[in-house]
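Novice: Got a predicted structure plus its sequence, pasted below:
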Amino acid sequence: MASSSKKLQFDTSDLDNNMISSGSEDEFAESESDYEMSGGEEDSSFSSSSDNCASANDDDDQTQLNCSANTFVEVMDETSDNPPPPSFVYAEVPGPKHIPANATPIDFFNLFFSLQLFTIMVTETNRYARQVIQSTHLSPNSRIKQWQPTTVAEMRAFIAVILNMGLIKKPTIFSYWSTDANLLTPWFSQMFSCNRFQLLLRFFHFVDNSKLHPPCHPIYDPTAKFQVLVDIANDAFRRYYTPHQQLSVDESLVGTKAHSQLIQYLPNKHHHRWGVKFWMLCDSVVNYCLGFYAYRGAKSDDDKNEIKENGLGYVVVMKLLALGNYMQKGYHVFCDNFFTSIPLAEKLYSVGTYLTGTIRRNRKFLHMVFCQIMLQKKSQRNPVLLVSTSSSATSSEKTIRNRQSVKKPDVIFDYNKYMGGIDSSDIWHTAI
């Protein structure tokens, strides 16, 4: 590397077979297909493997490595005699914070669904109802004529019904109010009449539509109708929880049948294949979501110059860490090969943050010898190259499935352990 203050460890080993969505060939295929379906921003962090190898200096060509099926190399800057810097100190106290004494489940619910959020829901829902009634010619029997302004108490009940519908699956909205013996669930009719619930659902809003730009406008924002909810959620996530040292970054897909330019198609997602894609940062130990934001597509002008210079993955990781001010605190970020690059590793190291992740062999700035290692590794089914600014070049022997003992570099075990936070989060919100 160019500076003695940085060290990288590279490993070419196969990952555990239990890594379904964050490693191995499946991970690579998903990341590539998602990127292409998203419109494919021009990412300057990629180059062909032959270009990378050809760009190495003549001195590098003389470097010899004995490449085996499991080669692990610690790389230090050979141009300086300075010792490596001390490790970044993680001094945070992980866990919940600002929690009421003797808190009950409803107290935790109120931390995230605050009075401020319900007030916004009530204000904008009533506003949108007035706008529709005033601008629409209603038929004599229209249900909309029965509209009465909602309140915070009623809006809380409405959200409770929405959440319970996610737990109790039925084929249609009408079936929740069915009196048939095989569909009857009295709780819903005790909360609302079917007509009142449908009216609330019809007018439910977070923003004033009159202040939004239409889709044809040059500064149209496709996330504007729910961005206020994202902002409030991100604020609550960081206010009430301090994460463990290990963090993970990945994508998450929220399924929807709505018509929007935000819709992405991710064929390898099992819970949904069509939906809105969010970039997400999670605590890798307890899978708590720390921050997220919506991907607006390749045509978006957001961070366009930086994406062109450093790549989309670089920009996503830096923005997510900035959301919660997680830099300069000794955190350790784990990510897959869509995000990992040498410039990202260097940048995070310069701001006191570790990085570990799989990396594609055609990334720019990879040394020629690592291209050779990757090409020579023929014995494994899923050849994988990892980069880490934290793990040392050591191996451990651990017992895995069927009580078999296996010896692998520590960085492999760490990556398998801490890379699944977003996938677990997906399972939770899919279940709800």
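Specialist: Okay, I see it.
Novice: going forward, measure contacts and count neighbours with C-alpha atoms only.
Specialist: Fine.
Novice: For S142, the count of nearby residues, please.
Specialist: A count of neighbours around S142, defined by other CA atoms under 10 Å, yields 9.
Novice: Kindly report the same for the one 10 residues further on.
Specialist: Summarising burial for V152: neighbours were counted as other CA under 10 Å, giving 16.
Novice: who's in contact with it?
Specialist: F118, T119, V122 (CA atoms under 8 Å, 6 or more residues apart in numbering).
Novice: can those residues go into CSV with extra columns for neighbour count and secondary structure?
Specialist: As requested, the contacts of V152 are exported to CSV (neighbours: other CA atoms under 10 Å; DSSP: H, G, I helix; E, B strand; the rest coil):
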residue, neighbour count, secondary structure
F118, 19, helix
T119, 15, helix
V122, 22, helix
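Novice: Can you tell me which of those residues is closest to V315?
Specialist: Closest approach to V315 among the contacts of V152 (CA to CA): F118, at 32.6 Å.
Novice: wait, doesn't that closest one sit right on M155?
Specialist: Yes. Applying CA atoms under 8 Å, one finds F118 in contact with M155, separated by 6.9 Å.
Novice: returning to what we had before: redo the contacts of V152 as JSON lines? Include distance to D59.
Specialist: Converted to JSON lines, the contacts of V152 look like this (distance: CA to CA, whole Å):
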{"residue": "F118", "distance to D59": "65"}
{"residue": "T119", "distance to D59": "66"}
{"residue": "V122", "distance to D59": "68"}
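Novice: which among these gets closest to S341?
Specialist: For the contacts of V152, the residue nearest S341 by CA to CA is F118; the value is 41.6 Å.
Novice: Name the nearest residue to N195, sequence neighbours excluded.
Specialist: R143 (7.5 Å; CA to CA, 6 or more residues apart in numbering).
Novice: The residue positioned nearest the centre of the chain is in what secondary structure piece?
Specialist: Compute the mean C-alpha point of the chain, and by CA atoms, centre = their mean the closest residue is M280, 2.1 Å away. Using DSSP states H and E, M280 sits within strand 274-283.
Novice: So which other helices or strands are in contact with that strand?
Specialist: strand 246-255, strand 263-265, strand 289-294, helix 312-323, helix 421-431 (3 or more CA pairs under 8 Å, 6 or more residues apart in numbering; DSSP states H and E).
Novice: starting at the chain centroid, how far to the shortest one?
Specialist: Once both centres are worked out by CA atoms, centre = their mean, to the nearest Å, strand 263-265 turns out to sit 15 Å from its chain's centre.
Novice: Pasting the second one now:
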Amino acid sequence: MSQHRQDRVVPERDQGPHPVPFTTPRKHHSVLRGIRKHLGGLQQRDIDEYLLELDRERVESPYFDGSWSSSDEDITSDVSDDEYLPPMSVGEPQPESELEFSGFSDYEGESEEEEEAPIVAGRDKTESDGESEGDGPVGRVGVRSRAARASARPRRRSQRRGSLGEGSSSEGDEGWLEDPTPPNMHPFTATPGLTVPVPLTALGFIQLFLTRELLEYLVAETADYARYCREELQTTLSYRWQGCNLMDMAHFLGLHIFFGITPAVDVRQYWRRNFFLSTPNVPDIMPRDSFLALNRYFNAFNRRAIPRNNPDRLILVRPVLDYIRERSQFLVVPSQNLSLNEGMMPYKGRLSIKVYNPKKPKKYGVKIFFITESNTGYVVDFSVYSGVFSTLRDTVFGLVDRFRNQGYHLFMDNYYNSVSLAQELYEAGVHVSGTIRLVRGAPNVLKRFASQPQHLDRGETEWRRKGDVFIICWKGVRLVPMITTSYEPIQEEVVQRKKTRRQGRVTYEEFRVQRPTVIGHYNRHLGGVDLFDQLIQYYPFARRTRRWTQKLLKYLLQLALQNAYILYCGYNSDTQRLSHFQFLEVAGNALINFNPEEWPSNTAPLPRAPDLPLEDRADVARRANLGRPAPADAAHAAATLDDAAPADAAVAAVPVPAVALPHIPMSRRAVDRRRAAHLQ
């Protein structure tokens, strides 16, 4: 190896008045460190001999001028022992009994974070950093004794901060006491139940939400939007628009309900003529082109009534959203226990109000805040997140404002709860219980349990109270902090099961633990929103689309049908209750076999927004920014509509010169598609 290094010829451009000294490649140190760490193929003595040989070759090189390069100093100062093994100094290796290499420590209980900065070799392990011995160049790093490194190791967190009781400051603990007296409870004064006469049939419960007034409003807005698109936007479809009436809208919604029960990959497959894949009765109910045209123009708000600088991002669905929300609030007086949580309407298209929540099964979509009955999952109220900044306090009070001073009990998780919010809700006559993040107003003595949970044994509880607000920390498998204004910190004995698997056999071990009563009530009453999400996902008919307004409208109709089914299960007097599948089947049959006499008008009609002047409309301003003509300049486009006669017969009779179009070959996929359509 040495002979090979001495015979190497250096190019002329590299030689000068001061030849470039040969430096030990750093890659050797990283390779050796990797072998030592992962493979364990080399012993410490072998590595020392190899590094010593590299340094000896360096000194014997004809290009070595007796001085060490600045790169060696950089290695000792800038490169840590975690990246490279620094070069060894010239001379015999020192005995392992006196020196230890920091890069190859055999002490397994020491982490990399606990290592101090390496000290320079050649110094005695008892000397300070300012002293050195030996006249040779210092090029070796990281030699420390095991005792010195153990003494320099940082102390544990408990040793640095002291025990839980030592050094505890009373700052932030003012007003927090250890008084277990139960809080003062607000009496529950509401009378739960329906506010209307109980319907006698399943169709009666459906008509509580899906009213004739709602169907007539959707018919009017859909027909108006079709005129708007064809007259002002000048859009055309391959499907001929034949108008829309109440019967068409009922058939359209009824087919959607059945499509949710029997899903298909594409909605067009329901009209296929294949013997094995066809759905016989669907073409008899509504032609395919009529269904697709109605689905294209399905709308819930007048596009000519959207003002400039519109602050409401949900204005296109606002009338239907408010109508279903008001019906849900008006029809039922909920029971005492309520749960508040957020849900997700799945949507992956381009939308400014779309959110991402990695903890939800559907991670992308429109977030909706729900407040439901804890035991049934009935949606009492909801609020769609529109991207407008609002605090958690405003969100919670916007949903529970109608329950003030009635003694309701609200269950929330730690995303919403805080000490200040619990105090405000208690003053408003609403009790609250749920988990809490201790950084949101908890006393310091309880915050320390979050950082040092080992001070609590399993089944042990610590609590503090401030007025009628309790914060209870219970140690189960992990620390569980709770906040409540309705439960005192009394214990209850529960039986838990521990699952163990040994040699392929599963055994269960039962043991008894003590836990606060608020935890059991929280586990029973928080799942109202989760129950609603579970039921609404069984038969969803909101199909995948780029139009978020249609997706949200159909989701709201699903919500209405789900609330109707929950009321049917709770207040129906039939001995044999219909299942969820059978209830939706009744709804679909009633819409497909629509009889106006069976759908009386029970509520006031939904008001329609009037048209705005051209200078105040948002669509006119948007088209002006894009350089497109205003609706007044495109009035002549009405003559080209399918359902309109030519405005001037003479103009229509003028022959149009034929234009030779270039031949465009069809792709293989287009040919297969045309053949399949011909076979059908």
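Specialist: Sure, I can see it. Being a predicted model, the structure only gives us computed values, none of them experimental.
Novice: returning to what we had before: counterpart of the residue nearest to N195 of structure 1 in structure 2?
Specialist: Using TM-score structural alignment, the partner of R143 of structure 1 in structure 2 is S238.
Novice: Any figure for the gap between its match and S290 of structure 2?
Specialist: 11 Å (CA to CA, to the nearest Å).
Novice: Between the two, which is the more surrounded one?
Specialist: Ranked by neighbour count (other CA under 10 Å), S238 of structure 2 and S290 place S290 first, with 18 against 8.
Novice: quick one: what helix or strand has the equivalent of the more buried one over in structure 1 in it?
Specialist: Alignment note (TM-score structural alignment): S290 of structure 2 maps to R196 of structure 1. According to DSSP H and E, R196 of structure 1 maps onto helix 194-203.
Novice: which residues touch whichever helix or strand comes after that helix?
Specialist: Downstream of helix 194-203 of structure 1, the next assigned helix or strand under DSSP H and E is helix 224-239. Contacts with helix 224-239 of structure 1, where a contact means CA under 8 Å, 6+ apart, come from 97-98, 111-112, 117, 205-207, 212, 289-293, 323-324.
Novice: which residue numbers in structure 2 go with helix 224-239 of structure 1?
Specialist: Under TM-score structural alignment, the match for helix 224-239 of structure 1 is residues 315-330.
Novice: what separates that stretch from the chain centre, distance-wise?
Specialist: From the chain centre to the centre of stretch 315-330 of structure 2 is a distance of 25 Å (CA atoms, centre = their mean).
Novice: now swap in stretch 326-345 of structure 1 and tell me
Specialist: That offset, for stretch 326-345 of structure 1, works out to 13 Å (CA atoms, centre = their mean).
Novice: what lines up against D46 of structure 2 once you look at structure 1?
Specialist: D46 of structure 2 maps onto nothing in structure 1, by TM-score structural alignment.
Novice: Quick check: buried residues in the helix or strand hosting D46 of structure 2?
Specialist: In this structure, D46 of structure 2 sits in helix 44-60 according to DSSP H and E. Buried residues in helix 44-60 of structure 2, counting neighbours by 16 or more other CA atoms under 10 Å, are found at L51, L52, L54, D55, R56, E57, R58, V59.
Novice: rewinding a little: against structure 2, what's the mean shift for the helix holding R196 of structure 1, could you check?
Specialist: By mean CA distance after the TM-score superposition for structure 1, the fitted helix 194-203 of structure 1 averages 0.7 Å away from its aligned residues in structure 2.
Novice: Give the buried residues for that helix.
Specialist: For helix 194-203 of structure 1, using 16+ other CA under 10 Å, the buried residues are C194, R196, F197, Q198, L199, L200, F203.
Novice: As a check, name the ranges of all strands in the stretch 351-500 of structure 2.
Specialist: Using DSSP state E, counting those that start in this stretch, the strands assigned to the stretch 351-500 of structure 2 run over residues 354-356, 364-373, 379-384, 408-412, 430-435, 461-466, 469-475, 479-484, 491-502.
Novice: Where does the fifth one end up in structure 1?
Specialist: In other words, strand 430-435 of structure 2. So strand 430-435 of structure 2 sits over residues 353-358 in structure 1, by TM-score structural alignment.
Novice: repeat for the fourth one
Specialist: Following TM-score structural alignment, the partner segment of strand 408-412 of structure 2 in structure 1 covers residues 331-335.
Novice: quick one: contacts of that stretch?
Specialist: 90, 244-250, 352-358, 390, 415, 418-419.
Novice: how about 7 Å then?
Specialist: Stretch 331-335 of structure 1 is contacted from outside by 90, 245-250, 353-357, 415, 418-419, using CA atoms under 7 Å, 6 or more residues apart in numbering.
Novice: re the thing from before, which residue comes closest to the match of S290 of structure 2 once chain neighbours are left out?
Specialist: W147 is the one closest to R196 of structure 1 (CA to CA, 6+ apart), at 8.0 Å.
Novice: Equivalent analysis for Y240 of structure 1, please.
Specialist: Y240 of structure 1 sits nearest to K97 (CA to CA, 6+ apart), 4.9 Å away.
Novice: which position in structure 2 aligns with the one you found?
Specialist: Using TM-score structural alignment, K97 of structure 1 lines up with T195 in structure 2.
Novice: Ok, I173 of structure 1 next?
Specialist: Under TM-score structural alignment, I173 of structure 1 pairs with V267 in structure 2.
Novice: Near its match, how many other residues are there?
Specialist: 15.
Novice: How about Y418 of structure 1?
Specialist: Neighbour tally, Y418 of structure 1, other CA under 10 Å: 22.
Novice: mind listing what it touches?
Specialist: Y418 of structure 1 sits next to Q246, S248, S284, V285, F334 when contact means CA under 7 Å, 6+ apart.
Novice: okay, those residues in CSV with distance to R127 of structure 1 and neighbour count next?
Specialist: As requested, these are exported to CSV (distance: CA to CA, whole Å; neighbours: other CA atoms under 10 Å):
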residue, distance to R127 of structure 1, neighbour count
Q246, 44, 22
S248, 40, 28
S284, 41, 25
V285, 42, 17
F334, 44, 29
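Novice: And these, which two are furthest apart?
Specialist: Every pair of these checked by CA to CA; the farthest is V285 and F334, at 11.7 Å.
Novice: Many thanks, have a good one.
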